[in-house]
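**Q** pasting the sequence and the predicted coordinates here, then a few questions.
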Amino acid sequence: MSLFAELKRRKVFKVAAGYLVVAWLVIQVGATVAPQLGLPDWAPRLITLIVLLGLPVAVVIAWLTELTPEGLRLERAPKGNKRVFFVAALLVAAGVGWFVHALSGDVGLTGSKARLGAASTAVLPFLNLSSRPEDEYFSDGLSETLLHQLAQVPKLKVAARTSSFSFRGKQDDVRRIGELLGVATVVEGSVQRSGEMVRITAQLVRTDDGSELWSRSYDRRLADLFAIQDEIASEVAKALVGEVLPDEHAKAVQGGTRDVAAYDAYAHGLQQIAIDSFASLDAAERAMLQALARDPNYLDAMVGLVRVEMLMTQTGKIPKRTARLRARPWLARIEQIDPGNAQLLGVRAELAEEAGEFDVSRRLLAQAIERAPNDTWLRTTQARRHLYDMEFESALASAEAVLSLDPLNGSLYFLKTSALLWLGRIDEAEASARRGWQLQPQNPNAASAMAGVAAFRNDLAAYVHWNLVAHRIDPDDHEIIAEMVPALQDLGEPAAADAWLRVSQRLAPGNLFAESSRVVVENARGNAQAAYDGAFALIPRAAEERRWNWTIAMGAGCLAAVELGRSAQMRQALVHAGVLAPRYDVASFRALVPNGTPINAQVRRLSMLAPCLAEPQDWNARRAELLATVTALKGPAWMRKPSNARFVAFLQPDREALVREELGARYTEQVGREARQRWLGIADDPRIVARNAELRRMHRAQHAGLPAMLARDRLALMPAGDATARSR
């Protein structure tokens, strides 16, 4: 008789099949009950091991025994015994090997191909299983707090909130999530809140095969929420990097509160910060203040409130001075509680920069990033700093570094796009901007990035279109619409330009963007006196500058001053304000740009204010003096950088270089184009004449296509309710 027939006769197959069914049920019950009983993490695995070891035992017993009318009788088979025992031994060895391997806590993570390495994770938004859908903010707050705690562990790479939360409500496979975020694991779970009780489940899952590394369920009182968060973070960190040092653990859990109502308000605030609109920032500020009213020592809420004030400044909602005054008492409290707090150091760096202490600012920001290398706000601040300083290679590197932690954050592509644009890599910049728009079509920054690409391509119609899209997303932002006003004027739509200026002024009376655009528009219309007067009035507001709006307005004002023969008065006022220097030798230039101010940013400003630097008879001598100073301070390598070519051309008495740079000027550099060309003495060059004619034809064609472009997206050229719009 064959071995197969003998196995069948002895009912080994039936016994094995029946055993597996029962074993599966036992394993499922064990996995469910063990966490409820508070058993250790390895308990479900031990149950599985015992059940698996029972299979070869059952097979051997079925092989060796036979059920007869007289009862169970031992009956050794004439052949096949060795093979059956060998297979049983293999099953035992495989089960024990699996248990030892699983118990190691690594389960193959060392071989992970995740972009951020084996010790990397993403905290996905926990599912809200409460009866009220509006409680989602609470589950989000728990997820974000957990993410923040894990990000404090230096050896652990944690994907940023924006990217991990982009998977909310989606049924993406963990393998795809791991690939998109570059992480080896994900933390996922659910929250069910009912009265004073909360049920939380959490699990750590490998992204390469979807296997579970750790899981736990909690049924506790709501007051125990903070202990649960601490336990989850500790267990996840332990599974990924081993034991967490006591000081690392202390830093991770520092900053929380035991007041559930305070935490509730804080979670509301985090939800509003993520929206990042003018209205949501107001709501976030109120929520953080409510949390601090409940718990005045709630460190995370203090940091959250300061973040809100900084975001309000960055979006132009409030002036920097207002943000400083609001933040000052909370910064003092944070310093009392945690002097080395990374967010505190980052804000101190921002304030030092505004005070002109640039070296101090860089040092503080570097310390902050060293303390919290996973903090995307700090790394984004660093990228933005490099961009404003016109250190475009560094800005691109910083943007890509923060994108490695937050690859699905559409607004970060705005920074990357800007750096690529100024480096002249426009096709790459457009791809970056489109990726940002694809990821976050409801983010005004993503639309602004698309507008930036259009400006560098000299496509004014597309520039206006994307600014109107951004305005529709965030109708309270006064800067977006003020920035597009000069483009409307150049397209031949002066009524629309005036109408949108009125809207900007209504949203934020006296805002610098609207006042600056008014100067540029008046200069473009040939109203030299109005441009001069407007620019002169803005001189004391240099410290309010954002995105070069003040400098661009001053450039238009200086051109108007030359035309009016009043450049000496404008120059004297700018020197008195500390914007220009009486001379430009090394000592005078260093006095103008103290404490490590990036020289390339200052040279850009001076190149735009060039008509105010000297009278015509003194211009060549002043330019030579400035060229020698910049060369001495920055060296020949800086002078050869393509991104600095335009500034170098204005410093050198090289007509060919001036013409070449003017021919390739982007729209962002064309303010007062023809007036500037007359001042430079190149307006009569045939190539310049031909280029200007080409731009005028291009703008007319763009203007003709603008109505259809706006109609496709249901956008209006004139603001709703404008009296001029009704008359048209």
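**A** Yep, it's here. Numbering: from 1, shown residues only.
**Q** C-alpha from now on. contacts and neighbour counts both.
**A** OK.
**Q** can you map out the strands along the protein?
**A** 65-68, 71-74, 120-123, 127-128, 157-158, 185-194, 197-206, 212-221 (DSSP state E).
**Q** report the central residue of this structure.
**A** The centroid of the chain falls nearest to residue 412 when counting by CA atoms, centre = their mean (4.3 Å).
**Q** what distance do you get for it to residue 472?
**A** Distance of residue 412 to residue 472, given as CA to CA, to the nearest Å: 20 Å.
**Q** go on, residue 417?
**A** Counting by CA to CA, the gap from residue 417 to residue 472 is 22 Å.
**Q** these two: who's more crowded?
**A** Per other CA atoms under 10 Å, whichever of residue 417 and residue 472 has more neighbours is residue 417, with 29 against 14.
**Q** returning to what we had before: out of the strands of the chain, which is the most enclosed?
**A** Comparing those by mean neighbour count (mean count of other CA atoms under 10 Å), strand 120-123 ranks first with a mean of 28.
**Q** go through the protein and flag its longest helix.
**A** In the chain, assigned by DSSP state H, the helix with the most residues is helix 686-712.
**Q** which other helices and strands contact that helix?
**A** helix 460-473, helix 655-663 (3 or more CA pairs under 8 Å, 6 or more residues apart in numbering; DSSP states H and E).
**Q** so the shortest one versus helix 686-712, what angle?
**A** Just to be clear, that refers to helix 655-663. 10 degrees (axes from the mean of the first three to the mean of the last three CA atoms, to 10 degrees).
**Q** about what we covered before: point out the one among the helices and strands packed on helix 686-712 that comes closest to residue 550.
**A** Among these, helix 460-473 comes nearest to residue 550, with 19.6 Å by CA to CA.
**Q** contacting residues around the closest one?
**A** 442-445, 447-448, 450-455, 477, 480-481, 484, 487-488, 491, 699, 702-703, 705-706, 709-710, 715 (CA atoms under 8 Å, 6 or more residues apart in numbering).
**Q** out of the residues you listed, which are buried?
**A** 442-445, 447-448, 450-455, 477, 480-481, 484, 487-488, 491, 699, 702-703, 706, 709-710, 715 (16 or more other CA atoms under 10 Å).
**Q** just the buried residues of stretch 567-578, please?
**A** Result for stretch 567-578 [16+ other CA under 10 Å]: buried residues 567-568, 570-575, 578.
**Q** most packed of the helices and strands packed on helix 686-712?
**A** Highest mean neighbour count among those (mean count of other CA under 10 Å): helix 460-473, a mean of 23.
**Q** hey, where'd the helices end up in the stretch 401-550 of the chain?
**A** All helices of the stretch 401-550 of the chain, identified by DSSP state H, counting those that start in this stretch, fall at 412-422, 426-439, 444-456, 460-473, 478-483, 485-490, 494-507, 512-524, 528-538, 549-564.
**Q** check it against this one:
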Amino acid sequence: MGTRLEFGPFRLDADEGILFHGAEPTPLGKRAVLLLALLVQRAGAPVSKDDLIEAAWSGQAIEDSNLTVQIAAVRRTLADISGEPRWIETLPRRGYRYVGPAVATPGPDRASAASGIPPLALPDRPSIAVLPFANLSDDAEQDYFADGMVDDIITGLSRINWLFVIARNSTFTYKGRAVDVKQVGHELGVRYVLEGSVRKTGTMVRITGQLIDTATGVHVWAERYDRRLEDFFALQDDIALSVVGAIAPSLRRAEINRVKRKRPDSLDAYDLVLRAQPDVDSGMPKQIAQALVLLERAIALEPDYALAHGNAAMCHHCLFLRAGLQEINRSASIRHARSAITHGQDDALALTLAGFSIGMDGHDRSAAFTALGAALAISPSSALTYILGSVMLAWGGDADRAIEWSERGIRLSPLDSWAFAAFDAQAMGHFHRGRYEEACRAAYRSVQANPRHSITYVQLTAALVKLGRLQEARAAAAQVLELHPAFRYSRQFQGVNCAPALALSLGEALRIAGLPE
């Protein structure tokens, strides 16, 4: 194990058994430091109680309560000094996991720390991750502007069939963090990383970008652009084209031109959609309502804006499933989805969101997968297309394809904020095939990824019943009702057009666990 680790405001010297805050040692004892060292070294990964006990009490037989006391001391020290409460997560019956800031090791070989995540094999084609661009403007509220720049570069690059592009939901987990590009390449399984900055002042914008080979650290390409703000969209194309040219100089011009896509006429409408996107992605009714206000303003400004309609469809879908299965939300979801498909034939994200709403709320899976197929033709690296498609396949009873699509989505975006949906689809797929242990594992991964998503607890409850673990199943069922008090499984299955055989099997298990029909 590396003897020195840095994370947040702390530095840990495992050999000396000391945790430092800046230059000052903290009062944490040596045994607690050994536990923290193991957790931090395996950052993001579960660490079993047995491994922790062995690290701090090597060869000794001790009670679990000793471990609990030491972990509590670690949490208290980290929280009291930093002011941040969330550092170590308890995994019931499994152990603990470090969930704090990124971990680094001093010295040149920082990639070896790699946050405990095993390296991913490089794809058999050029692969790239576009990191969030730093906002160097005086106004911190302009973060959305820089994020929008990166979104459009990712979208443009994703239109190239030969290029493997990591989705923005994974790359944006690095926002606000000082990262080593070798470590990023290790964690995301890519050969190239694009990083840069945006400085917006008045009517001018300066954008810098650099493309780095993660294996060698060598700069493959670097450029600076100074443009008037009205040239913003052309500027995005210039950067995407330059990156593509740096990776494959012999690429034919016709292929490079595929990076370009149609833009909304109104920058105001574009800004509104950028501002709404985080709330749309949250899936939480209160935030969804906030997003809809912005999206409706964008549509009023630009009635044919496909991505605004696609996001509005997703908002109404979430409200339909999580706010009472109201017909007004279902019909609005379908209406906006149809507008997104009509106006978004060159927009993979709009087609993906629209296809999902048409399939889930309109119960027309044929039309849904036509839209998803068009999205993948435009953007073969669209992780969200595979993830949302896997959910529809799972509810439709196509277990094998659901698992295949979910795995492809996760590979394209290993750290995706929508990963919970992919794991949920895997849980349903394994359940439908009678593989209840696998279903249980996938459901637990989904719950860990998004503990506020009530539907995943439904899959977990059913799998636990099939395994005969009724006490745990009833606890999971209680979580369903806590998060979704109006939940009735027959109405929910009808709402998502669940395959009859799957609905029957799930329903029998949920009834045993005490969930209302």
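**A** Looks like it arrived, so ask away. Keep in mind that this is a model prediction, so the values were computed, not measured.
**Q** and the strands of structure 1 as TSV, adding distance to residue 292 of structure 1?
**A** Output for the strands of structure 1, formatted as TSV (distance: least, CA to CA, whole Å):
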stretch	distance to residue 292 of structure 1
strand 65-68	74
strand 71-74	75
strand 120-123	26
strand 127-128	25
strand 157-158	28
strand 185-194	23
strand 197-206	23
strand 212-221	23
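**Q** out of the ones you listed, nearest to residue 630 of structure 1?
**A** When the strands of structure 1 are compared (using CA to CA), the closest one is strand 157-158, at 41.3 Å.
**Q** show me how far stretch 443-453 of structure 2 is from its chain's centre.
**A** 12 Å (CA atoms, centre = their mean, to the nearest Å).
**Q** buried ones in it?
**A** 443-447, 449-450, 452-453.
**Q** what does residue 636 of structure 1 align to in structure 2?
**A** The pairwise alignment with structure 2 leaves residue 636 of structure 1 unassigned, based on TM-score structural alignment.
**Q** what about residue 636 of structure 1, neighbour count?
**A** Residues near residue 636 of structure 1, counting by other CA under 10 Å, number 11.
**Q** try residue 496 of structure 2
**A** Residue 496 of structure 2 has 17 nearby residues by other CA under 10 Å.
**Q** what span of structure 1 lines up against the helix ranked longest in structure 2?
**A** Criterion DSSP H: the longest helix present in structure 2 is helix 64-82. Counting by TM-score structural alignment, helix 64-82 of structure 2 lines up with no residues of structure 1.
**Q** pull out the buried residues from that helix.
**A** Buried, per 16+ other CA under 10 Å, within helix 64-82 of structure 2: 67, 70-71, 73-75, 77-78.
**Q** what's the following helix or strand past it packed up against?
**A** Scanning forward in sequence from helix 64-82 of structure 2 by DSSP states H and E, the next helix or strand is strand 88-91. Packing partners of strand 88-91 of structure 2 (3+ CA pairs under 8 Å, 6+ apart): strand 95-98.
**Q** read off where the strand it packs on ends up in structure 1.
**A** So strand 95-98 of structure 2 is aligned with nothing, judged by TM-score structural alignment.
**Q** and the equivalent of residue 264 of structure 1 over in structure 2, how many neighbours?
**A** Aligned counterpart of residue 264 of structure 1 in structure 2: residue 271 (TM-score structural alignment). Neighbour count of residue 271 of structure 2, defined by other CA under 10 Å: 15.
**Q** check residue 485 of structure 2 too.
**A** Neighbour number of residue 485 of structure 2 under other CA under 10 Å is 14.
**Q** same question, residue 502 of structure 2
**A** 22.
**Q** in TSV: the helices of the stretch 401-550 of structure 1, plus distance to residue 632 of structure 1.
**A** As requested, the helices of the stretch 401-550 of structure 1 are exported to TSV (distance: least, CA to CA, whole Å):
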stretch	distance to residue 632 of structure 1
helix 412-422	24
helix 426-439	32
helix 444-456	31
helix 460-473	39
helix 478-483	36
helix 485-490	37
helix 494-507	43
helix 512-524	34
helix 528-538	32
helix 549-564	25
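**Q** go through these and name the closest to residue 159 of structure 1.
**A** Comparison of the helices of the stretch 401-550 of structure 1 against residue 159 of structure 1 by CA to CA identifies helix 412-422 as nearest, at 13.8 Å.
**Q** so what does that closest one touch, helix or strand wise?
**A** helix 376-388, helix 392-405, helix 426-439, helix 444-456.
**Q** residue 391 of structure 2 pairs with which position in structure 1?
**A** In structure 1, residue 391 of structure 2 lands on residue 384 (TM-score structural alignment).
**Q** is it true that residue 319 of structure 2 touches residue 285?
**A** Yes - taking contacts as CA atoms under 8 Å, residue 319 of structure 2 lies within contact range of residue 285: 6.0 Å.
**Q** give me the more crowded residue out of these two.
**A** Neighbour comparison, residue 319 of structure 2 and residue 285: the larger count goes to residue 319, with 23 against 19 (by other CA under 10 Å).
**Q** quick one on the thing from earlier: what is the nearest of the buried residues of stretch 567-578 of structure 1 to residue 219 of structure 1?
**A** residue 578 (63.9 Å).
**Q** output the buried residues of stretch 443-453 of structure 2 as a markdown table; include the columns distance to residue 127 of structure 2.
**A** A markdown table is the format used below for the buried residues of stretch 443-453 of structure 2 (distance: CA to CA, whole Å):
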| residue | distance to residue 127 of structure 2 |
| --- | --- |
| 443 | 30 |
| 444 | 30 |
| 445 | 26 |
| 446 | 27 |
| 447 | 30 |
| 449 | 25 |
| 450 | 28 |
| 452 | 33 |
| 453 | 32 |
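**Q** closest to residue 6 of structure 2 out of those?
**A** For those, the nearest to residue 6 of structure 2 is residue 449 (24.8 Å; CA to CA).
**Q** surely that closest one and residue 421 touch.
**A** No - look at residue 449 of structure 2 against residue 421 with CA under 8 Å: they stay out of range, at 9.0 Å.
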